[in-house]
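> Provided below are the primary sequence and the corresponding predicted coordinates.
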Amino acid sequence: MLSACRCATGAILTAVDRRNLLRAALAAPAVPITVAAADSAPAAASTHRFDRTSPRFALAVLPDTQYLFDADSSDPAPLRATFRYLLQECAEDNVAFLTHLGDVTEHGTEPEIALAGSTFAAIDGRLPYSVLAGNHDVGSGTTDQRGGTPYLSTFGPQRLRRASSFLDASPDGYNSAHRISAAGRQWLILALDWRISDAGLAWARDLLDAHPALPAIVTTHDLAYADEQGEAHLSGHGQRLWDGLIRDHDQIFLTLNGHYWPPGRTVLRNAAGHDVHVHVANYQDRYYGGAGMIRLYHVDLVRNRIDVETFAPWFLARDPRARTPLEAESIELTGDTDRFSLEIDFARRFAGFAPPALPAPRPAARVVDRHTAAYWRFDAADQAVTDGAVVTDRSGKGNHLTVRRLAGSGADALTLAADHHPGAPAHASLRFDGAAGRGALLQTAADAPLNSMTFLDGYTFEVFLKLPEPFVGNHAWMGVFSWEGRSGDAGKHSGWSPLEPTCSLNVSPERFLQYVLYSHDGDHNPTSWSHALPVGVWHHVAIVNDGRRSIVWVNGSRIARNPTRPAHGVATVGRPFTLGGTSFDLRYDQGFYGWIGDTRITSRPLRPEQFLPDRHFR
């Protein structure tokens, strides 16, 4: 994918998207930008453009820059290029924050610190950031109680508090906390001194305790080192920080540190039994002292993952035809410890300290109107699921369901459950433990109006369902719901068998949803197929028919395999509607396996915004 990046001179630099590993960076020509022009141009005038509502954002990580600020060998040009890049691309990457991991300078002298401070001025007020002291910035034998230093005078709280993200600093000034709003929630970043004192640890613990619901990232200079295989291990300072802070604060899910090379990572378990990702990032041993190389942590709350990439904007901005061999090979790092992805179920990982704010149950009256043909939910205080128990049709149309188990099935074939889709009106469901020759059904009475409804003006069928994890056993072609009856009895003979029902929603052995319909008009059976449903999570399924064709939606997204063949009405034959199974030749041999929640049938097509899930969970 090609992207256009505006350079500081106003020219457009066209390059292959770096998420594609910059494969064409060496071969594809770009609009030339001379090194002198790129290094001497003023920083971009744009301010930080950030979308707080997007479910995707990036955290920029800048490790040791000490060799760029090293007495009379100093060269801040690479870092200036990094800052230009972040200001120019913050909208595309939705960069929320930049965190430096310490060792800003080599010796911590006033001239080195002053040069670094003037370089950071390019992002002051434009991009929120944190800086922390490394052992080269301050006296390496001192803790954060060391008193005044050139580092503290330049990068202390008086500078950091200019950003709206600044939350607090320890009394000594060497530790700081930052709160950012991203992806619809707030996040905490702790920037801790390289040798934090007991007082500093107490401050950090109090800070976390004062904000117990915020997911937290700990950044410090020395926490872990990596072996040659990239496996990270806690250092001496890191073990102290783990024991004194990280282990017992479940909200800390990620730590970042520099100091050591090579880079590495590992996963540790905290006291709550949850994962803490421990990452080492440092590139000062590489060409040009790392050249201001950065990492971007792309946090994606939709896909439940963090995608990490490492690259050098200074080299990226250069004309590919003019890059030296060392520059060309240092544009992006693609090893397992530099470019990787983390699978994190954020809601589950954060549930222990920040459970999601679920909407309150909605009464049936709020999701029923004159077009509702039937609506079943399972949260009545006296609801039973023994054989013969009745589930009331909340639409008022009299399409009540009666429970019955298949022959030989015990009480555990159907139970009530508190588990539910977070956006469902009712906070309850039915747990079906069906399999081949086993299961439970809920069916309308022989004289229920729903049995013979043909829906010639269109319809919407909705159901919440969840498949167990692990999904084991024989559950091939299990039915979710169906209208009982033989399609041949309705005069339909074009399909797989005249003994299958005229309308059913099923799950294939590969966990694909299959919606089979014999429409009221004509002898044909358009069938829709979904993707493979993930297990262990709730899904909302909606089948919408506008009188001409049917469209299946899963979690508010239209699936691909919806046939265009006409689908006018449903060829019902007067037999019961069934929840939890699909008959063949009027027999049920495969019970549903999983959970089924609120189920609603509407005698008109609905728009996605009218579906059952609360709008925050669509």
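Looks like it arrived, so ask away.
> could you use CA atoms for every contact and neighbour count after this?
Fine.
> got a list of what the closest residue in space to residue 492 that isn't next to it in sequence touches?
Counting by Cα to Cα, 6 or more residues apart in numbering, residue 492 lies nearest to residue 523, which is 5.2 Å off, once chain neighbours are set aside. Neighbouring residues of residue 523 by Cα atoms under 8 Å, 6 or more residues apart in numbering: 491-494.
> want to compare, so here's the second one:
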Amino acid sequence: MNDVPPARPARRTLLGAALATPAAAATAAALDASPAAAGTGGAHRFDAHDPRFTIAVLPDTQYLFDEDRSDPAPVRATFKYLVEQRRERNLAFMAHLGDLTEHGTEHEIGLAAETFRAIDGKLNYSVLAGNHDVPGSTDDQRGATPYLRAFGPARYSRMSTFGGASPDGYNSYHRLQAGGRQWLVLALDWRLSDKGLQWAQRVISAHPRLPVILTSHDLAYGQDDGEATLSQYGQRLWDQLIRRNDQIFLTLNGHYWPPGRTVLKNDAGNDVHVHVTNYQDRYYGGAGMARLYAFDLVRNVIDVETVAPWFLEQDAEDRSLLAAENLELSGPVDRFSVEIDFTERFRGFAPPAAPAPRPASAVLPRGTVAYWRFDASGLPVAGTDGAVVSAGVVAKDLSRNGNDLTVQRLHASPPEVLTWSDEHHVGQPAHASLRFDGGKQPDRGAVLRTGANAPINSMKFTSGYTIELFVKLPEPFEGDHAWMGLLSWEGRSGDAGKSSGWSPDEPTCSLNLSPERFLQYVVYPTDRDADPTSWSHAVPVGRWMHVAVVNDSRQTVMYVDGSKIARNPTQPSKGISTLGLPFAIGGTQFARRYGQGFYGFIGDVRIVARALHPRDFLTPFA
């Protein structure tokens, strides 16, 4: 029987001494450096750089290892499932939350140890002692037990993730290489002594930049409404370890049922997610149900689901009613998502290393026609955020091809329609941009235009081209900015002999934004009377993006953040029907006249007279 929490009416040596042997530690370091974790066959390889990865959690299996009532088949099925899913789910690790067995006897522990051999060398994992695995009245200074002999440090010493154990052997830690960074998993005993607490603090302090997932058997219990509350022991662990260490962002424990979760604030004012998971009260002792925590570092979310592989693998016609009811759980404490802005949450102890600015010479590939940037190397007035960029200021073409741009205000626009900003895309070579404050009614804005004799005005790009720029739309996105232009060549398509387009007054090449915030790239090619047009999805506000238009002399493809968009025309397209008129950033003409100007931020802009692969963009994409 599990302990009853006080508020519930019903059952419910320093690190060096703890490290693996030098040979094992060296092996672990080598294995962690590899994209594929150690001990896995080619069919089960793990990608340590993929921003999506999964951590499996297995709670209280005690009723499946219970003297002559034991049945390890469900746990074997779970292990088989996890190994088979290693590649599909990019499974990084498994954490068992204690109460492996019902009584902690030699027989039960031996059966559990034998069952775990199914994943030895195939999946790295941690196990911690629950009150049913060891004498429940003792803490981690209890000395030798059957549990320690089977699940002590020696069991993990050959795992690539294993970092070490406390001198008593009941607490351990693992370092995971996943999502392109390292994570620390602390597996703590059912009852931590003062020595155990000191050891845990030393481990965290020795890894000051690693986010920590803390696993413990007893920390919190779930209420019937799914809200979790710290237990008496959990309060001690919270006060003496968790709340003081901002690195701990997620805690996982079993012991009590029903499951539950809550969010607590630590001493740094940041969220700590506290999750209770235990299914031993369910049909067949929980049947080896596993929680799958799917981390997505791009979407900033952890998607959680609960499955019973033993039931899943059974034929539907042979599956009993209770098995069918329990093969997947979908309640709010069993299947849910946790939104975490990982960069912001970890900023206090692991601030992201911002890439240093790159000089222009580093981003001038063969065929570069023009490259403009708005730091001091390209704009003489750069330097003060919010400073007005006056009419007549020249932005130099850093490719040295003579395509300098000159600032021009549109209509009767005030000076503040164009200002300098130190905002920039994280992957942008120059750490600067221009803030355009164009708009309608009345038309206002600013553009940067090439001179009358700039070479780019007449270039036809018949061998292909790549046009790139960094863009951010303000948040909030206020006002009507439908069909504003980002960049264009001036002139009427009708003057280029084109009649198939929307209007002969449209320019021969432009990048614009629709009312739905779809990017529109329209071009009139040199080899036909046509206007093949690319349309993006609805682009976000308040976030920098990289936009690229690539033409290989046969077809045009638009990319947003290195991703090929869907609505690219299959229509043939060769070159651009330029008319010897200026190229401009910040607006699009219609009938040789500028209306509204652009509203938002524009960073580096580059034009290359050949098709580039995304890996060769201003910010490389795989």
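Thanks, I have it. This one's a predicted model, so the numbers in the text were calculated from it and none came from an experiment.
> hmm, back to that, corresponding residue for the residue nearest to residue 492 of the first structure in the second structure?
Aligned counterpart of residue 523 of the first structure in the second structure: residue 529 (TM-score structural alignment).
> try residue 234 of the first structure
By TM-score structural alignment, residue 234 of the first structure lines up with residue 230.
> could you dump the contacts of residue 523 of the first structure to a markdown table with distance to residue 213 of the first structure?
Putting the contacts of residue 523 of the first structure into a markdown table (distance: Cα to Cα, whole Å) gives the following:
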| residue | distance to residue 213 of the first structure |
| --- | --- |
| 491 | 61 |
| 492 | 58 |
| 493 | 59 |
| 494 | 58 |
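> show me what residue 190 of the first structure aligns to in the second structure.
For residue 190 of the first structure, the residue aligned by TM-score structural alignment is residue 186.
> then residue 74 of the first structure?
Match for residue 74 of the first structure (TM-score structural alignment): residue 70.
> one more: residue 244 of the first structure?
In the second structure, residue 244 of the first structure lands on residue 240 (TM-score structural alignment).
> residue 52 of the second structure: neighbouring residues, count only.
Counted with other Cα atoms under 10 Å, the neighbours of residue 52 of the second structure add up to 21.
> list the contacts of the alignment partner in the first structure of it.
Aligned by TM-score structural alignment, residue 52 of the second structure pairs with residue 56 of the first structure. Residues near residue 56 of the first structure by Cα under 8 Å, 6+ apart: 94, 182-183, 298-302.
> residue 514 of the first structure contacts residue 532, doesn't it?
No. Taking Cα atoms under 8 Å as the definition, residue 514 of the first structure is not a contact partner of residue 532, at 10.5 Å.
> about what we covered before: residues near the match of residue 74 of the first structure, how many?
If we define neighbours as other Cα under 10 Å, then residue 70 of the second structure has 16 of them.
> contacts only, for it.
63-64, 108.
> how does it look with 10 Å?
62-64, 101-102, 108, 111-112 (Cα atoms under 10 Å, 6 or more residues apart in numbering).
> need the helices for the first structure, in chain order.
For the first structure, the helices defined by DSSP state H cover 35-40, 77-93, 110-120, 150-155, 157-160, 198-210, 236-241, 313-316, 325-329, 346-350.
> compare those and give me the one nearest residue 137 of the first structure.
Counting by Cα to Cα, residue 137 of the first structure lies closest to helix 150-155 out of the helices of the first structure; the figure is 6.4 Å.
> what's the average distance of that closest one to the second structure?
Relative to the matching residues in the second structure, helix 150-155 of the first structure has an average distance of 2.5 Å after the fit, by mean Cα distance after the TM-score superposition for the first structure.
> can you give me the distance of the counterpart of residue 315 of the second structure in the first structure to residue 36 of the first structure?
Mapped onto the first structure by TM-score structural alignment, residue 315 of the second structure lines up with residue 319. Look at residue 319 of the first structure and residue 36 of the first structure: by Cα to Cα, to the nearest Å, they are 12 Å apart.
> what about the two, which has more around it?
The neighbour comparison of residue 319 of the first structure against residue 36 (other Cα under 10 Å) goes to residue 319, with 19 against 9.
> which part of the first structure matches stretch 597-616 of the second structure?
With TM-score structural alignment applied, stretch 597-616 of the second structure matches the range 591-610 in the first structure.
> okay, the contacts of residue 70 of the second structure in TSV with neighbour count and distance to residue 325 of the second structure next?
Converted to TSV, the contacts of residue 70 of the second structure look like this (neighbours: other Cα atoms under 10 Å; distance: Cα to Cα, whole Å):
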residue	neighbour count	distance to residue 325 of the second structure
62	25	21
63	23	19
64	26	19
101	29	25
102	23	25
108	24	28
111	19	28
112	24	26
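> looking at the contacts of residue 523 of the first structure, which is nearest residue 359 of the first structure?
residue 492 (44.5 Å).
> what's the burial count for the residue mapped onto the closest one from the second structure?
When the second structure is aligned by TM-score structural alignment, the residue opposite residue 492 of the first structure is residue 498. Other residues within reach of residue 498 of the second structure, judged by other Cα under 10 Å, total 21.
> what ranges does the stretch 501-618 of the first structure have for its strands?
503-507, 512-517, 527-532, 538-545, 550-554, 557-558, 577-579, 593-602 (DSSP state E, counting those that start in this stretch).
> and residue 358 of the second structure, what pairs with it in the first structure?
Residue 358 of the second structure maps onto residue 362 in the first structure, by TM-score structural alignment.
> so how far is residue 598 of the first structure from the nearest residue to its match once chain neighbours are set aside?
Leaving aside its sequence neighbours, residue 362 of the first structure sits nearest to residue 425 (Cα to Cα, 6+ apart; 4.6 Å). Plainly put, residue 425 of the first structure is 7 Å away from residue 598 of the first structure if you go by Cα to Cα.
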